[in-house]
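Student: Below are the sequence and a predicted model; questions follow.
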Amino acid sequence: MALTDRPLRGVLFDRDDTLVVDVPYNADPERVVPVAGAADAVAAARAAGLAVGVVTNQSAIAKGLATRDQVDATNARVDELVGPFDVWEVCPHDRGDDCACRKPRPGMVLSAAQRLGLDAADLVVIGDIGADVGAAVAAGAQGILVPTARTMPAEVEAATTVAGSIEEAVALVVARSVGATA
């Protein structure tokens, strides 16, 4: 399965289980461990001239398990180990808060696009669950699913584009980027 032929200008990554090993409700920068290949994938996207960002649900804030400052410090560690990223979008809400930003809703993708000066259709969201791809589609962007052990089979079946690794996902994006040659 492949992306559409539209030239792409940026990639937004999910944080947990896409860029870094998921530690539930992590608010400790010392517990940040990059996923294999994540730093290389982000570097490849940057080298191709793509804008790069992160869109991440962080309900630990709404649940009172972490402060925004703790989450920001954790994100800064991700930025240090895997980035740098041009933009970070964080949803601090819980599932029942009915916000516009929590994936699979499009708010974070749309906000990131605006902050990057791009149209959402110029972006791809790379993530490990259906909500990541759903947020992309809801915003008018494209999505690439990189399944992990917690990805449900139905999410894989529903995804238009599936990659075996973060490096493979970025290679698909780079091949469709504005600067790519045929």
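Tutor: Looks like it arrived, so ask away. Just so we're clear, the structure is a prediction, and the values are computed from it rather than from any experiment.

Student: drop to CA atoms for contacts and neighbour counts, all remaining ones
Tutor: Fine.

Student: show me where the protein has helices.
Tutor: 38-47, 68-82, 107-116, 130-139, 153-158, 166-175 (DSSP state H).

Student: can I get those helices in TSV with distance to Leu12 and mean neighbour count?
Tutor: Converted to TSV, those look like this (distance: least, CA to CA, whole Å; neighbours: other CA atoms under 10 Å):
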stretch	distance to Leu12	mean neighbour count
helix 38-47	10	19
helix 68-82	13	17
helix 107-116	8	21
helix 130-139	9	24
helix 153-158	19	13
helix 166-175	10	21
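
Student: Below is structure B, check it against A:
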Amino acid sequence: MKLIVLDRDGVINEHSDQFVKSPEEWIPIPGSLEAIAQLTQWGWRVVIATNQSAIGRGLIGMDTLNAIHETMLRRLAEVGGRIHAIFFCPHAEVENCACRKPKPGMLLEIGQRFGVDLSQVPVVGDGIRDMQAAVAAGCRPWLVLTGKGRKTLASGLLPENVTIAEDLAEVARRLTESP
């Protein structure tokens, strides 16, 4: 099984320092939905792993998060894309949970649920926490330069063996062109 894990904010949709708090604030990055459709059509199972501390901070409730995700799934379906599962950490950073990236908890759970060898799983993110979680879980980290990606690259804090791509569309092209 070909499995890819995507962060949400900054990879699929525009990043917001004030958090995405409504379906109306969920704005796809140009080409991201088509990239997921391309991956889907090439037999990849696409899974999201996203920190959603807006819940733990009391900025949104589960009903709002579900509405945001329903909007994303509907928009994806319109272009032939599919998300196979959405994993999220609802905790604020101060809660020190095992699932919040940069800890590998969400990724390890994804590996267990899907029964895959994580060493073959690309994890695509735009932040240092995404890269750290991918490395800690033994995955293949990919940094996209959308969202916080350029700032993350400029930080000089990237772990070794991170593959860099302009955006999710480039990731999809590279993964579907290689044997």
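Tutor: All right, it came through fine. Just so you know, these numbers come straight off a predicted model, no measurement behind them.

Student: TM-score for these two?
Tutor: Superposed pair, TM-score by TM-score structural alignment, normalised by the length of the second structure: 0.86. Supporting alignment: 170 aligned residues with a CA RMSD of 1.9 Å.

Student: in stretch 41-53 of the second structure, what counts as buried?
Tutor: 44-53 (16 or more other CA atoms under 10 Å).

Student: Over which residues of the first structure does that stretch lie when aligned?
Tutor: On the first structure, the counterpart of stretch 41-53 of the second structure by TM-score structural alignment is residues 47-59.

Student: okay, how far is it across the matching stretch, tip to tip?
Tutor: 32 Å (CA to CA, to the nearest Å).

Student: Need the contact partners of it.
Tutor: For stretch 47-59 of the first structure, contacts defined as CA atoms under 8 Å, 6 or more residues apart in numbering pick out 8-16, 25, 42, 45-46, 71, 85-95, 102-103, 108-109, 112, 116, 174, 177, 179-180.

Student: what does Val11 of the first structure align to in the second structure?
Tutor: Checking TM-score structural alignment: Val11 of the first structure goes with Ile4.

Student: pretty sure that match contacts Val121?
Tutor: Yes. Using CA atoms under 8 Å, Ile4 of the second structure makes contact with Val121 at a distance of 5.7 Å.

Student: Gly117 of the first structure: what's it in contact with?
Tutor: Contacts of Gly117 of the first structure (CA under 8 Å, 6+ apart): none.

Student: Can you give me the distance of the alignment partner in the second structure of Val174 of the first structure to Ile4 of the second structure?
Tutor: Matched to the second structure by TM-score structural alignment, Val174 of the first structure sits across from Thr176. The gap separating Thr176 of the second structure from Ile4 of the second structure is 12 Å, by CA to CA.

Student: do the same with Lys148 of the second structure
Tutor: 20 Å.
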